[in-house]
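Visitor: Provided below for reference: sequence and predicted model.
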Amino acid sequence: MKLPVLPTEKSFASPLHHPRVATVIGRWLGIAVTICFLTGLFSHFQQVTPGWLHIPSRPSSLYRVTQGLHVLTGTVSVPLLLAKLWTVYPKLFAKLPWPPSRKALGMVFERLSIAVLVAAMALELFIGFLNTLQWYPWPFPFKETHYALAWIIVGALLVHLAVKLPLITANWRRTPADRTPVPTTTDSLPPAITGLSRRGLFRTVAGAGALIGITSVGQSVPAFGPVAVLAPRKPNVGPQGLPVNRTAKDAGVSAVDADWRVTVMGPQQLSYSLDQLRELPQNRSALPIACVEGWSQGAHWEGIRIRDLLKLCGAPEGSRLRVVSMEKGGFYATSELPAQFAEDPLTLLALRLNGSELALDHGFPARIIAPNRPGVLQTKWVHRLEVIT
């Protein structure tokens, strides 16, 4: 019986597998991945801030923009990655030189680096997408894994760029062949076997990315809300016009006793009932809730400025604040407000949301709201504030 002949790299005659096509789509993917990485790094440092880094409290909506971009570019990277893989998969059938040589070892190293890059990117995008759905069907911690994979991708990508730099450079600029709708046979370009030109492929990939972006970005850009059919969240749907990620039931806060008090632990210890908090000077802040899952929604908050509470307890200037929730367990039952956030006049111990008392799912009787902060750090069901000098 005659064995089937395995394909070779030359068996794929479509001009859509030309290095120029791979370079252009790779350039788009590189831009998306770079933005996604930098905005993800900003989000990570918001939650795990190194001692050398100072994160500003203004612009107040900065995190809303950066995290919206993070999820948007991660989502758009999916069709770009698929298109990139499709243009270069014939390279998998390129034969290694025999007997083994330095060139063969270079090809093996290149393929290993590509395998790491593709596997890490696929896993990164997959778990990132499931995070937007708040579904975690795995035993490992999402945040730490997502962060580690990002650095693996950066390392593998740098290796890949170093190896492919001559080819990328040679195909970076447009050539006369790129202006031809369906290229003809040349020494460097195989004959066309498809009705889709390279320009047509570029338009198709760009259109697919744009369509996915427009139909998902509405969870953070209200103007696109009506067409956000792929967005996992509608940002204006929920109690008091604001979504809830973690309900009071999930947090183990079933009710708040009438004798609830919030304690401020500083040079002078203070304790307030809810009625006493309402008697303190009230202030208003128009700030968004911006969550790591990518959705955000602006809201109007009323409450007591944190900096006023710090003054009342005699806290020295530059003090930080640890916020403790009534939440039972969970990664974010406590949070820390650095000095620049604690002293910002927009940062409140909020008692009201959009003109009415906080709903229990939004943190009744009191929660933190601060500018330029992830939603997971806007601690709900506050019962203790600890001054850190």
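Guide: That came in fine, so what should we check first?

Visitor: switch to C-alpha atoms for all contacts and neighbour counts from now on
Guide: OK.

Visitor: how about the strands of the stretch 201-350 of the chain, start to end?
Guide: Per DSSP state E, counting those that start in this stretch, the stretch 201-350 of the chain carries strands over the ranges 261-265, 270-273, 283-290, 296-305, 320-325, 334-337, 348-353.

Visitor: Give me the residues contacting the first one.
Guide: When contacts are defined by CA atoms under 8 Å, 6 or more residues apart in numbering, strand 261-265 is touched by residues 269-274, 309, 313, 382-387.

Visitor: repeat for the longest one
Guide: The contact list for strand 296-305 (CA under 8 Å, 6+ apart) reads 64, 68, 219-221, 235-236, 242, 277-278, 280-290, 345-355, 369.

Visitor: Just the buried residues of it, please?
Guide: Neighbour counts using 16 or more other CA atoms under 10 Å place Ser296, Gln297, Gly298, Ala299, Trp301, Glu302, Gly303, Ile304, Arg305 of strand 296-305 among the buried residues.

Visitor: residue contacts, the residue nearest to Ala366 when sequence neighbours are not counted?
Guide: Nearest residue to Ala366, sequence neighbours excluded (CA to CA, 6 or more residues apart in numbering): Leu351, at 5.0 Å. For Leu351, the contact set (CA under 8 Å, 6+ apart) comprises Arg278, Trp301, Glu302, Gly303, Glu357, Leu358, Phe364, Pro365, Ala366, Arg367.

Visitor: ok, structure two:
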Amino acid sequence: MRVGPLREGTFRSALHEPRTAVVIGRLLGAALLTCFVTGLLSHVLQQPPDWLRDHLPSRPVAGYRVTQGLHVISGIAAIPLLGAKLWTVYPKLFEWPPARSVAHALERLGIALLVAAMLLELFTGLLNNVQWYPWPFPFRQTHFWLGWLATGGLLLHVSAKAPLIGAHWRRVRPGSAQRRAFLGTVGAAVGLVTVTTAGQTVRWLRPLTLFAPRRPDVGPQGLPINRTAAQAGATTPPPGWRLTVTGPRPYQLSLAELTAMEQSESELPIACVEGWSAGARWSGVRLRDLLDRAGAPASARVRVTSFEAAGPYAVSEMSASYARDPLTLLALRVNGEVLPPDHGYPARIIAPNRPGVLQTKWVSRLEVI
């Protein structure tokens, strides 16, 4: 017989029942599926498969700002929902005997893997928001595959429990005051964590940004940064810095020569994987003008190289859809002022619908490929 704190009769709350679990579960499922789909979009934009890399769209301009903002908002909202869901069903996690049959054992093993994947996915995602990585494994790849495990496990679990979920999907009798109070508390918790963090990307919630790791109006020239020039080893350009453009007609340009070229302006956001974004007015030379001068074909991709000392995104590639977009600039100024070192002086890439990590700073070379 089971004894101790998990013995029969320990879980006395009337809320450990299917109706409460279903109500919480459908909200949690919506948050997790939103998080999964927007996370896939982010992954594709950062690391597109070969068959897709030349077909990524540069519009809508704020597409990545919206999808990645939703990704982080839904992920944070899922944390209190997952806690409430686990509290509702945890007596079932301690059923005795642990396995009544092979099928029952496999079902419980699947639930254990599902819960573990969800907890690890949300935990690592939350720490990524504050750029703290206390683990030895790479975050992005691990987060990607955990997303598949968690979502696949969720769909299998819903399939297995479909009859029970269907029986309690609609309210068949007035809910108890205790259940209403519990669901109201969960809703208040979700609302609180959402409105106090979403302001890092939702402009009209900015005054309520109490717990977000970034404020989108704080930083050099009113823009946040993730990585300073000092951290990147790029506080000053190399002696005699010149922009090198390779192609059928290669050439080099000094900063003075770049500044003397026709300048264009673009209103574009910086949108980062951590969920924050901020709009700015950028000015510089259209990338397509630089490519045309080098004789680049209209369909050519471009490899952009930074002079930073080291970093995982010191080199990025752009498909023609980005490189030829009239809003894509080799930016020399932001909000009417010369770029500060932390924003990429002397020149950086800025393009629409593109993750911030790929908006390469401290550019030294453009290579037609």
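Guide: Nice, I can see it. Quantities reported herein were computed from a predicted structural model and do not represent experimental measurements.

Visitor: Please work out the TM-score for the two chains.
Guide: The TM-score (TM-score structural alignment, normalised by the length of the second structure) is 0.96; 366 aligned residues with a CA RMSD of 1.6 Å.

Visitor: how far away is the residue nearest to Ala366 of the first structure from Met326 of the first structure?
Guide: Here Leu351 of the first structure is placed at a distance of 15 Å from Met326 of the first structure (CA to CA, to the nearest Å).

Visitor: same deal with Leu62 of the first structure?
Guide: To Met326 of the first structure, Leu62 of the first structure is 28 Å away according to CA to CA.

Visitor: Look at these two and report which has more neighbours.
Guide: Using other CA atoms under 10 Å, the more surrounded residue of Leu62 of the first structure and Met326 is Met326, with 19 against 16.

Visitor: give the contact list for the equivalent of that one over in the second structure.
Guide: In the second structure, Met326 of the first structure lines up with Phe307, judged by TM-score structural alignment. Applying CA under 8 Å, 6+ apart to Phe307 of the second structure gives the contacts Ala234, Pro237, Pro238, Ala314, Trp362, Val363, Ser364.

Visitor: which of those residues show up in the first structure as well?
Guide: When the contacts of Phe307 of the second structure are mapped onto the first structure and checked using both residues aligned by TM-score structural alignment, their matches' CA atoms under 8 Å, the preserved contacts are Ala234, Ala314, Trp362, Val363, Ser364.

Visitor: Chain neighbours aside, what residue packs nearest to the equivalent of the third one over in the first structure?
Guide: Trp362 of the second structure is assigned Trp381 in the first structure as its aligned equivalent, the criterion being TM-score structural alignment. Once flanking residues are discounted, Trp381 of the first structure sits nearest to Gly363: 4.5 Å by CA to CA, 6+ apart.

Visitor: what about the one you found, distance to Glu357 of the first structure?
Guide: Taking CA to CA, one finds Gly363 of the first structure at 10 Å from Glu357 of the first structure.

Visitor: Please say which of the two ends up with more neighbours.
Guide: Gly363 (25 against 17).

Visitor: who's in contact with the more buried one?
Guide: Contacts of Gly363 of the first structure by CA under 8 Å, 6+ apart are Ala248, Thr379, Lys380, Trp381, Val382.

Visitor: Pull up the gap between the closest residue to the last one other than its chain neighbours and Gln46 of the first structure, please.
Guide: When you say that, I think you mean Val382 of the first structure. Ranked by CA to CA, 6+ apart and with sequence neighbours excluded, the top spatial neighbour of Val382 of the first structure is Ser325, at 4.4 Å. According to CA to CA, Ser325 of the first structure stands 19 Å off from Gln46 of the first structure.

Visitor: ditto for Arg20 of the first structure
Guide: Arg20 of the first structure is 39 Å from Gln46 of the first structure, by CA to CA.

Visitor: And the two? Which one has more around it.
Guide: Between Arg20 of the first structure and Gln46, counted using other CA under 10 Å, Arg20 has the larger neighbour count: 24 against 18.

Visitor: Skipping adjacent residues, who's closest to the more buried one in space?
Guide: Leaving aside its chain neighbours, Arg20 of the first structure sits nearest to Asn171 (4.9 Å; criterion: CA to CA, 6+ apart).

Visitor: The aligned partner of the one you found in the second structure: what's it in contact with?
Guide: Aligned by TM-score structural alignment, Asn171 of the first structure pairs with His168 of the second structure. Listed by CA under 8 Å, 6+ apart, the contact partners of His168 of the second structure are Pro18, Arg19, Val22.

Visitor: Export the residues you listed as CSV, with columns for distance to Arg179 of the second structure.
Guide: What follows is the contacts of His168 of the second structure, written out as CSV (distance: CA to CA, whole Å):
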residue, distance to Arg179 of the second structure
Pro18, 12
Arg19, 9
Val22, 12
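
Visitor: Count the neighbours of the alignment partner in the second structure of Trp138 of the first structure for me.
Guide: For Trp138 of the first structure, the aligned residue in the second structure is Trp135 (criterion: TM-score structural alignment). Trp135 of the second structure: 8 surrounding residues under other CA under 10 Å.

Visitor: At the geometric centre of the first structure, which residue sits there?
Guide: With distances taken as CA atoms, centre = their mean, His70 lies nearest the centre of the first structure, 3.8 Å away.

Visitor: Mean deviation, the helix or strand containing it versus the second structure?
Guide: For His70 of the first structure, the host element (DSSP states H and E) is helix 62-88. With mean CA distance after the TM-score superposition for the first structure, helix 62-88 of the first structure departs from the second structure by a mean of 0.4 Å once superposed.

Visitor: didn't Ala296 of the second structure look like it was pressed against Pro250?
Guide: No. Here Ala296 of the second structure lies out of contact with Pro250, judged by CA atoms under 8 Å, at a distance of 9.7 Å.

Visitor: What number of residues are in the vicinity of Glu262 of the second structure?
Guide: 10.

Visitor: how about the helices in the stretch 201-350 of the first structure?
Guide: Remark: helices assigned in the stretch 201-350 of the first structure by DSSP state H, counting those that start in this stretch are 274-279, 306-312, 339-342.
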